[in-house]
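Compute the structure for the input listed below.
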Amino acid sequence: MNITFLGAAKTVTGSCYLIETGDKKFLVDCGMFQGRANEVLLNAEPFPFNPGELDFMLLTHAHIDHSGRIPKLFMDGFKGTIYATKPTVQLCGIMLPDSGHIQEMENEWLNRKRQRAGKSPVEPLYTVKEATDCLSLFKGVPYGEAIGIADGIRVRFNDAGHILGSAIIEIWIRENGKDTKIVFSGDLGNKGIPLLRDPAVIAEADYLVVESTYGNRLHTLKKDKDRLERLINIITETIAKGGNVIIPSFAVGRTQEIIYDLNKYMDVFGDAVNRILNIPVYVDSPLATSATQIFRENLDCFDEEAKQYIANGDNPLDFPALKFTQSPEESKKLNENTESTIIISASGMCEAGRIKHHLKHNLWRKESTILFVGYQAEGTLGRRLLDGASMVKLFGEEISVNARIEAIDGFSGHADKAGLLSWIGSIGKKPKQVFIVHGELEVMNEFAQSITDEFGLKCIIPARGDSYVISTENVYESIPNADVRKRFRRLAVVEMLDTLREEFEELAEILKGDLKQERSDVEIDEVAAKLKLVEKSILEAIK
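Prediction:
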């Protein structure tokens, strides 16, 4: 078989892998690129294959960086079956239309801007209707059952413990009378994550495609109690100052886990939790509201602890002060409150949705706290805030960052380095080769070395467009895809230009603030001379 890495290759988003056998073609995941400007541009690029020729697709889980381009795939001609677990099918039923809504809203804003500039309008990546129409292709499959997908191809979905319905996918492909087994980890969860079961153990693999999001880090707060104690301290300190706690959270996964943890430890922390639970806790995301209901409908996917709570008559996803907002009007009123509130709102990386409005109203307030509980990809607003940005632009307005910025990585749905290595170590018959994906390049390099040191396994870190021939004899051959490489090379230049634009804007702000002549005229003349050289180079490049 041949596997081509089309996303989450030397980056965290856009998971997409094309597998070709003798007479079948299929995808594992078809996610949206997020964060960096050059990667976001990839979302609208034509697929480097004919979607109409695909036989089927396998989906590891519902998060948009794994599922978000399925509507585009459908629009471009794919009409095969999409196999996923039942909860993933249900979650995609709300998440993809929601993504379509975001595409439409952002496209409307873009077209108004283009109209003012005298430019013609452009179409959104896809609409709510197109996202809804593609749902007819989904088919739910159970965990733990090997099923025949096509002649010579069997698959099995195993619990990945990342979000509700997330899966590790085992694929057996029979060629020339021999089976080759490739395992896709999907996104692996932490052991002991609230609500969900631990990642399943895999007996054997010929080849492994494994995520590496936290491949060089250890989560600082491993115990639920320690993690929640820090959460409680941050909240109580913020409330004491009269501020709000704004939690940018993925609507599916982290939101439900935070609700569960607050409820779970009411008795353990006593008055501290009771005080918090008397403060209005708003889940300001219609998507999170719907997702929470889907969690409640899939109790069979919960871990034993959560099931015991339910058996005792306790709803682990509810408490009296918890409120869910629906309409935009309700959301806007939250920022009119004079009393302190806790607002959990999507998106988790602050790139879209209602969270941006709450940031606009709270980032400048010294008494408020922005609390991150999930991974922030490079290039996202969330990552810039975590990296210490002093000023950010929201809705065309410059906002000073005066609020307290905190992060609790113990809430992450991704296993850390120790968790990833432990999971690989649990595989009975180790793979001949490991492909490392879904991580930043520096992290991937360190993680690859850790795997080699720990298990003696060979690792490959594929770039986007890299293609490999895989067989039972452990023979692979890299086949560069010239067309895909050409696109990525050009988009890399776009990213350089975006970086330059940001640096020019930063320099302009510095010079505006220097009107009191804190720097000498000689220094300013030196800057002007250097900029003149840059201008000359750019003009030559344009020619």
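
C-alpha from now on. contacts and neighbour counts both.
Will do.

and the residue nearest to Cys459 when sequence neighbours are not counted, how many neighbours does it have?
Once flanking residues are discounted, Cys459 sits nearest to Val434: 4.7 Å by CA to CA, 6 or more residues apart in numbering. The burial count assigned to Val434 is 24, neighbours taken as other CA atoms under 10 Å.

Identify the residues contacting the strand or helix carrying Val434?
Using DSSP states H and E, Val434 sits in strand 433-437. Applying CA atoms under 8 Å, 6 or more residues apart in numbering, the contact partners of strand 433-437 are 8-12, 206-212, 444, 448, 457-462, 474.

Where strands are concerned, which of those residues count?
Tyr207, Leu208, Val209, Val210, Glu211, Lys458, Cys459, Ile460 (DSSP state E).

out of the residues you listed, who has the most neighbours?
That'd be Glu211 among these, by other CA under 10 Å, with 25 neighbours.

Quick one: residues contacting it.
Glu211 is in contact with Ser185, Gly186, Asp187, Leu188, Ile436, Val437, His438, Gly439, counting by CA under 8 Å, 6+ apart.

who does the strand ranked longest in the chain touch, helix- and strand-wise?
Ranked by number of residues, the top strand in the chain under DSSP E is strand 167-175. In terms of contacts (3 or more CA pairs under 8 Å, 6 or more residues apart in numbering; DSSP states H and E), strand 167-175 is packed against strand 153-159, strand 178-184.

Please generate a structure for the following sequence too, so the two can be compared:
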Amino acid sequence: MRISFHGADRGVTGSCHLVECAGTRLLIDCGLYQGGHSLEEENAEPFGFDPADIDLLLLTHAHLDHCGRIPLLVRRGFEGEIITTPASRELARLVMLDAAGLQEEEAARNNRRASRHGRKRRKEEVPLFTVLDALNSLDAFGRSAQYGERLSLAPGIHATFLDAGHILGSASILLELEEEGERRRVLFSGDIGNGGRPLLDDPEVATDLDVIVMETTYGDRDHKAMQPTVDELYEVINETFRRGGNVIIPTFAMERAQELLYFLRAGVESGRLSQSTQVFLDSPMAISATEIFRRHQEAYGDATAALFQSGEDPFQLPGLHFTRETAASMSLNRIGGGAVIMAGSGMCTGGRIRHHLKHHLWRRDSSIIFVGFAAQGTLARRIIDGASTIRLFGEEIPVQASVHTINGFSAHADQRELLDWYRRTGGASITYLVHGDEDAMAHFATLLEGTEVRMPALHAGHDL
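This is a model prediction of the structure:
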């Protein structure tokens, strides 16, 4: 039995872990690296294993940094089965097709720009993977995993998906391994959710473990409590409207967009926000994700499930507008004030949000609200860290809008909740820390007791 690490190792993105047992090779996740240009290049590098040798892929959830290299994996030879929850299956399809489309568009745009400026290239830029690659990868999705169901994967290997409470369909995965009389129980945390949320249940755990592979995104800090977080959101919106500006929210399409709609609806219903508040969800992907969220009521916590059962839609409010078409998105630039505009991507690495930032970063009456994690090297991180100007579409844009970071909306557990999750498992002999900045990971390691803590390097392998 052996485990090796091929992504999100001493870094936050690109989750990919390989387990070998009794002649079977299986992956936990195959995600995209996100951030600076060097990480983009790393996506194209060899995986650290031969995709053709992989028998199974277990997907914890549908965020791009966990599923985004699946089309590339298939293109390079993977012919095995992908297993995930029903909601993650639908959301991953959406995410991978969207990523492929964006990569095709970016490659075409860069090639046009190079041609226009007479630059000589050794070869034409090509996308990491295409829409056709993404479509082909959908054929690999096989069985669906229900929470708590023990699946037989191969002789000596069983898997149980547990609700991780992170986004719709997200899971931690317990592997029960047996080879030559040796047995190991290995728990992969996936991304652990921020407990006490209105939409999803709190994260579940397994116990009696030998090995834990655990995320540490917020291993060095705690989030603001939920109620003060929601209060701050309402205050920023109301103050911005009083100044005559717009509120721009870079928004992750899955979970964050839906949770914000939930709280905006609650704010209007309670009178904390004006009945005339106009909200624009300017993201075809987030709009489609919201429709998927409505279809999977089995994955919600009791309070949200009860809303659906009573005939209410927790994602609907009077002034909500869905803007799928590009022309509709462009028309939002003519709105002088009084609008909340939510657009992707959450880290501002692409998508429509960059156009809205171009039109609002220089406006002193507008506000930019960041409500999620921003990896090093991303545009969002540069703005949060206080950049005075930002280059967008060939222009230097001064940052004069009011910038707010409201991290209580994070879908990730904070340090306190990570420790609580770990303690509820009862711990393990060996704990691997992954999916976190190295400083956060190292800090969190000092808080764990009674276990051998390892922080694996990229492509490092260890016997189980």
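
returning to that earlier point: what's the matching residue for the residue nearest to Cys459 of the first structure over in the second structure?
For Val434 of the first structure, the aligned residue in the second structure is Thr431 (criterion: TM-score structural alignment).

And for Gly192 of the first structure?
By TM-score structural alignment, Gly192 of the first structure lines up with Gly196.

Now that that match has come up, it's in contact with Asp202, right?
Yes: Gly196 of the second structure is within contact range of Asp202, at 6.3 Å (criterion: CA atoms under 8 Å).

who has more neighbours, those two?
Asp202 (18 against 14).

Pull the residues that contact stretch 111-121 of the second structure.
Glu124, Glu125.

what's the span of that stretch, first residue to last?
9 Å (CA to CA, to the nearest Å).

Reformat the helices and strands packed on strand 167-175 of the first structure as a markdown table; add distance to Glu526 of the first structure and mean neighbour count.
Shown next, in a markdown table, are these (distance: least, CA to CA, whole Å; neighbours: other CA atoms under 10 Å):
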| stretch | distance to Glu526 of the first structure | mean neighbour count |
| --- | --- | --- |
| strand 153-159 | 60 | 22 |
| strand 178-184 | 54 | 19 |
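
Adding distance to Glu503 of the first structure as columns, could you present these in a markdown table?
A markdown table is the format used below for those (distance: least, CA to CA, whole Å):
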| stretch | distance to Glu503 of the first structure |
| --- | --- |
| strand 153-159 | 44 |
| strand 178-184 | 39 |
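
Which one, of those strands, ends up nearest to Pro124 of the first structure?
Distance to Pro124 of the first structure, taken as CA to CA, is lowest for strand 178-184 among those, at 31.0 Å.

Now find how far off-centre that closest one is within its chain.
Here strand 178-184 of the first structure is found 27 Å from its chain centre; the criterion is CA atoms, centre = their mean, to the nearest Å.

Over to stretch 330-337 of the first structure?
Worked out by CA atoms, centre = their mean, stretch 330-337 of the first structure lies 27 Å from the chain centre.

what range in the second structure does that stretch sit on?
Going by TM-score structural alignment: stretch 330-337 of the first structure matches residues 328-335.

burial of Gln433 of the first structure, as a residue count?
Neighbour count of Gln433 of the first structure, defined by other CA under 10 Å: 20.

try the one 5 residues further on
Taking other CA under 10 Å as the criterion, the count of residues near His438 of the first structure is 25.

unless I'm mixing things up, it is touching Phe5, no?
No: counting by CA under 8 Å, Phe5 is not a contact partner of His438 of the first structure; they are 10.8 Å apart.

I'm done for today, thanks for sticking with me.
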